[in-house]
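[1] Give the three-dimensional model of this entry:
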Amino acid sequence: MAHDLLIGTYTQRLPHVDGHAEGVVAARFDGDRIDDATVAARVTNPSWVAAAPDGRAVYAVEETGPDGRVHAFARDDGGALTPLGSVSSGGADPAHLLVHPFGRFLLAGTYSGGSVSVWRLNADGSIGERTAFVQHEGRGPDDARQEGPHVHQLSVDPVTGDVVVVDLGLGQVRWYALSEEGALTLREDATVALGAAGPRHLVFHPDGRHALVVGELDDVLHVLRREGDRFTLVGGASTRAAVAAGEALPTGENTSAAVRLTEDGRTVLVSNRGDDTIAVFAFEASTSGLVMEAVVPAHGRTPRDLVLSPEGDRLLVACQDSDEVTVFAFDAGTRELRFLTSSEIPTPVCLLFV
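    Model (predicted):
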C-alpha cells in the first residue's frame, strides 16, 4: 500500500552538515521505494517536521540563527502544504517538535537555546498564543558537548500524559506536567540523570513500564523502568558491533542518533552515524533485558532518522550525507533487515508518515 511521506532536510552548509535541499520534501512510498518527491514548502533548514493527528496540519522547524522559527502549514487531500504563518521558537536552533496527541498544543525544543515552548493551536491548525516557556539552566560533564542545556527531543508519557524532555546538554530526561491551560510544571522527583551519556532520543515501550533512551555521546541504548511514579535506569547495551563482540573499536568517531521500537515492543532499532549502521536489539519486557541481535550497514552515509512503515514490514533510513533514503524489508519474527532500494533525496534528516 502506498503512503504519503514528509521529509525534513537541511538547506544550508552548517558546521555539521553540507545542506543543499530546498525545503520540506513531500513524497510517496510504494512499499519498496520513494517516488514523486517534490518540494512541498520552502523553509530554511526544516530539520524536523511534525503533523496533527489527522494529518491536516503540518509543522516544521527553521533550525537557523540565534532565534529559530516554527512554521505551520495546512495540508489538503492531495498533500499540498499552504503556509499558515510562523512564530519564534523561543531560542536558537530548534531541534524537535511535538504535537500533543489531543491536537490542542504544539511544543518545540531548542538545541542551542536549551528551551521548551508550548503554543495553543487554533482550529485551522495555525499557531496561537504561547502558553508556556521553560528555560533550562546548567551543564553536563562533557566540556565540549555539554557546556549548556541542549534540548533534543520531546515526547508524551503514555501513562501519565506528562511531557518528557530529553536534554543532551544537561545529561537529563525531565518529566513535566502539562495543564489544561498549556502550562508546564517540572516534576523534579521524576528526572532521570544520564550525565555524560548525552541522551538524545527516547521511545516508550507499549507496556508503558519501560522507556529506551539512546545516548549520542556514549553510543549506548539505555533501559529505563517505571518504579511507582518515576523511572530508574536498569540496564543498557552498546550500539556498536565491535563493543558487543568484545573487539577493538574501529577508527573514526561514531554518534548514535535515532531509536525506534516495533509495535509489539520486541525489537529496538538504533542508527549509528560514523559506523553508518543500524543496530538491532531484542527486548524482553518481563526481565527488562536488552540483547544485540545484529548490526546492519545502512547503505548510506550518516544515517540520521529511521521510521517503520505503517505495516511494520519496511524500515526507512534518512542518510544525511549521501543524499538518499534507504529502504529495508523487516521481518518482525526473525528481526532480519534486508536492503531493498535507495532513493535520491537531498540532505534528508527526518522522516514522517502522514
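
[2] going forward, measure contacts and count neighbours with C-alpha atoms only.
    OK.

[3] end-to-end on stretch 172-185?
    End-to-end distance for stretch 172-185: 16 Å, by Cα to Cα, to the nearest Å.

[4] who's in contact with it?
    By Cα atoms under 8 Å, 6 or more residues apart in numbering, the residues outside stretch 172-185 that reach it are 105, 118-120, 131-134, 161-167, 186-188, 190-195, 198-199.

[5] Now, of these, which are buried?
    Buried members of these, scored by 16 or more other Cα atoms under 10 Å, are 105, 118-120, 131-134, 161-167, 186, 190-195, 198-199.

[6] taking these one by one, which sit in helices?
    In helices, judged by DSSP state H, none of the buried ones among the contacts of stretch 172-185 are found.

[7] so how far is residue 303 from residue 188?
    Going from residue 188 to residue 303 by Cα to Cα gives 34 Å.

[8] again, but for residue 101
    27 Å.

[9] out of those two, which sits in the busier spot?
    residue 303 (32 against 14; other Cα atoms under 10 Å).

[10] Would you state the helices of the stretch 151-300 of the chain in chain order?
    241-244 (DSSP state H, counting those that start in this stretch).

[11] how about the strands of it, start to end?
    Secondary structure of the stretch 151-300 of the chain (DSSP state E, counting those that start in this stretch): strands at 151-156, 163-167, 172-178, 184-186, 192-193, 199-204, 210-215, 220-227, 230-238, 255-261, 267-273, 277-284, 289-297.

[12] now the angle from the second one to strand 172-178?
    Strand 163-167 runs at 150 degrees relative to strand 172-178, counting by axes from the mean of the first three to the mean of the last three Cα atoms, to 10 degrees.

[13] what packs against strand 163-167?
    strand 151-156, strand 172-178, strand 199-204 (3 or more Cα pairs under 8 Å, 6 or more residues apart in numbering; DSSP states H and E).

[14] now the strands of the stretch 151-300 of the chain in TSV, with distance to residue 27?
    Shown next, in TSV, are those (distance: least, Cα to Cα, whole Å):
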stretch	distance to residue 27
strand 151-156	25
strand 163-167	30
strand 172-178	34
strand 184-186	36
strand 192-193	38
strand 199-204	25
strand 210-215	28
strand 220-227	31
strand 230-238	34
strand 255-261	21
strand 267-273	22
strand 277-284	23
strand 289-297	24
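
[15] Alongside the first, I'd like the structure of this one:
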Amino acid sequence: MSSTYILSGSYAAADQAGITLWALDLATGKLAKQAEVSGVERPSFLAVHPNGTSFVAVSETGDGEVAAYWLNPQKGLIQELNRQKTGGGHPAHITIDEDGQWAISVTYSGAHVTVHSLSADGSIGEMADSKRHKGSGADPERQDAAHPHSAFQLPGTNRFFVSDLGMDALVRYRLDLHAGTLEQEAVTKTAPGAGPRHLAFHPFEAFAYGVNELDSTVSVYAIHDKGLKEVQKVSTLPEHFTGTNTPAEIAVSRDGRFVYASNRGHDSIAVFRVKKGLLEPVGHADAGGAGPRHFTLVPGSPWIVIAHEESGTIAVKRIGGDGMPGETADVAETVAPVCVRLLK
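    Okay, the predicted model is just below:
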C-alpha cells in the first residue's frame, strides 16, 4: 500500500493534541492518524526540514515561540527537541530555507521577521537576526499597523518575500546564508486595502501569485531580477457573492497548469488555469468544511488536503482532469486545524 505522510498544526490549547501526523493512502485518499503531540499552545503553522526527519512549529501566542521536533513517520513517533522565543507576539508563519540552515518566522502582532539557526538534528539555535516592519494601510481595523503574515523563499536563491497584510506590501529580503542576517532590498506595494497574506511561485515560469486576504483577490506578479511587478489581479469569488470572505492559502500545481486559493466565508477552493503565467478562472469547488484556512496539493496524486479551522476537520478531495476538486475521499476530525504540511 503506497502512502505518504501529512502533518497538521492547529489552534489547540497546550493540553490538547495540537500537532498530528497522518498517513495518507495514495490509492484511496484515506487518512489514518499515526501520532499526535501536545504541550504547545496554538501550534498553528509548520515547516518541514529538508531532511524529512524534523520540523518546526510556531506557538501563535502573545509571547510567541518556535518549537522544533524530531519524527519517525514509519514508527509513528514525534519528539520535541527544543524551543526559542520569536521576539514578537503571535508568530503566524515559519519557513525553512532550502539548505536547512535557517528558520524564518514572522510575528503578526509584533511585526517582526526573525531568523533562527538550525542544527543538523533540526533543533533551533539562537536568534541570528530580527527586523521590524513599520507602517499601516487603508483599512483602519485590520491595517492599523504592520502585520507580516508569511515569508516565502524565491526558489534557487537566498531571497525571501514577506507578505505584510498591514502595510499592503511584499518586502524582499536577502538572507546571508553564513551569518543568518537579513538585508531589505525592495518593497512591492499592492492595491490599498488588499491585505497580502501568502505567496506561491510557478514551478518553471517567472511568475508569482499572491493571495490578498482583505479584498479577496489574487495578484499575479512577473519576476524580474528577483523582484516582483504586478501584471494581473483577479477575484477569488463568484461574481454575485456578497457575504464576508477572507482568502487564506494559495498554491500552484506541480505541472504549473493550475493555481488554487482557499476562501473562508464562501468556503470554497477557487481554481484558475494558467496561460502564459496569467490566470483564467475555472470555477469554485466546495472546500468540504467550514473555514478552509490552509491546504496542500499532494504531488504525483490527484489529492488536495484541506484544513478547516471552523468545522474542525481535514478533508481529502480528488482533483479531476479539469483541475477542479470534486469527490471527497475522506474527512478526519481534529481540533481547529489551520495548517497541513506534506513530509518531504
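
[16] Report the TM-score for the pair.
    Overlay of the two chains. TM-score (TM-score structural alignment, normalised by the length of structure 2): 0.93; 337 aligned residues with a Cα RMSD of 1.7 Å.

[17] any chance of the helices and strands packed on strand 163-167 of structure 1 in JSON lines, plus distance to residue 273 of structure 1?
    Formatted as JSON lines, those follow (distance: least, Cα to Cα, whole Å):
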{"stretch": "strand 151-156", "distance to residue 273 of structure 1": "16"}
{"stretch": "strand 172-178", "distance to residue 273 of structure 1": "22"}
{"stretch": "strand 199-204", "distance to residue 273 of structure 1": "13"}
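
[18] My read is that residue 36 of structure 1 contacts residue 27, right?
    Yes. If you go by Cα atoms under 8 Å, residue 36 of structure 1 and residue 27 touch, sitting 5.2 Å apart.

[19] Looking at the two, which is more packed in?
    Neighbour comparison, residue 36 of structure 1 and residue 27: the larger count goes to residue 27, with 20 against 9 (by other Cα under 10 Å).

[20] ok, the more buried one to residue 39 of structure 1 distance?
    Distance from residue 27 of structure 1 to residue 39 of structure 1, by Cα to Cα: 9 Å.

[21] Repeat that for residue 351 of structure 1.
    Residue 351 of structure 1 is 14 Å from residue 39 of structure 1, by Cα to Cα.

[22] Compare neighbour counts for those two and give me the winner.
    residue 351 (25 against 17).

[23] Would you mind finding the match for that one in structure 2?
    Aligned counterpart of residue 351 of structure 1 in structure 2: residue 340 (TM-score structural alignment).

[24] name the element the nearest residue to that match once chain neighbours are set aside belongs to?
    Excluding the flanking residues, the one nearest residue 340 of structure 2 by Cα to Cα, 6 or more residues apart in numbering is residue 8, at 4.4 Å. Assigned by DSSP states H and E, residue 8 of structure 2 falls within strand 3-10.

[25] for the helix or strand following that strand, packing partners?
    Next in sequence after strand 3-10 of structure 2, counting helices and strands by DSSP H and E, comes strand 19-25. On a contact count with 3+ Cα pairs under 8 Å, 6+ apart, strand 19-25 of structure 2 meets strand 3-10, strand 31-37.

[26] For the first one, buried residues please.
    Of the residues in strand 3-10 of structure 2, those buried under the neighbour-count criterion (16+ other Cα under 10 Å) are 4, 5, 6, 7, 8, 9, 10.

[27] give the contact list for the fifth one.
    It stands for residue 8 of structure 2. 19, 20, 21, 22, 46, 337, 338, 339, 340, 341.

[28] Quick check: of those, which has the highest neighbour count?
    Counting by other Cα under 10 Å, top hit in those: residue 337 with 32 neighbours.

[29] To which residue of structure 2 is residue 58 of structure 1 aligned?
    Residue pairing (TM-score structural alignment): residue 58 of structure 1 is matched to residue 55 of structure 2.

[30] hang on, isn't residue 243 of structure 2 packed against residue 267?
    No. With contact defined as Cα under 8 Å, residue 243 of structure 2 and residue 267 do not form a contacting pair (10.9 Å).

[31] show me what contacts residue 272 of structure 2?
    Per Cα under 8 Å, 6+ apart, neighbours of residue 272 of structure 2: 258, 259, 260, 279, 280, 281, 282, 283.

[32] what would these look like in CSV with neighbour count?
    Shown next, in CSV, are the contacts of residue 272 of structure 2 (neighbours: other Cα atoms under 10 Å):
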residue, neighbour count
258, 22
259, 26
260, 26
279, 21
280, 14
281, 17
282, 16
283, 17
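
[33] quick one: residue 151 of structure 2 and residue 91 touch, right?
    No. Applying Cα under 8 Å, one finds residue 151 of structure 2 not in contact with residue 91, separated by 11.3 Å.

[34] Among the two, which residue is more densely surrounded?
    Higher neighbour count among residue 151 of structure 2 and residue 91: residue 91, with 35 against 27, using other Cα under 10 Å.

[35] Next up, the contacts around the more buried one.
    Residue 91 of structure 2 neighbours (Cα under 8 Å, 6+ apart): 58, 59, 60, 61, 64, 65, 105, 106, 107, 108, 109.

[36] list the contacts for the second one?
    Think residue 59 of structure 2. Taking Cα under 8 Å, 6+ apart as the test, what residue 59 of structure 2 contacts is 40, 41, 42, 43, 44, 65, 66, 67, 90, 91.

[37] ok, those residues in structure 1, which still hold?
    Retained in structure 1 by both residues aligned by TM-score structural alignment, their matches' Cα atoms under 8 Å are the following of the contacts of residue 59 of structure 2: 40, 41, 42, 43, 44, 65, 66, 67, 90, 91.

[38] which among the residues you listed gets closest to residue 330 of structure 2?
    Set against residue 330 of structure 2, the nearest of those by Cα to Cα is residue 44 (22.2 Å).

[39] tell me which element the corresponding residue of structure 1 for the closest one falls in.
    Using TM-score structural alignment as the criterion, residue 44 of structure 2 maps onto residue 47 of structure 1. Here residue 47 of structure 1, judged by DSSP H and E, is contained in no helix and no strand.
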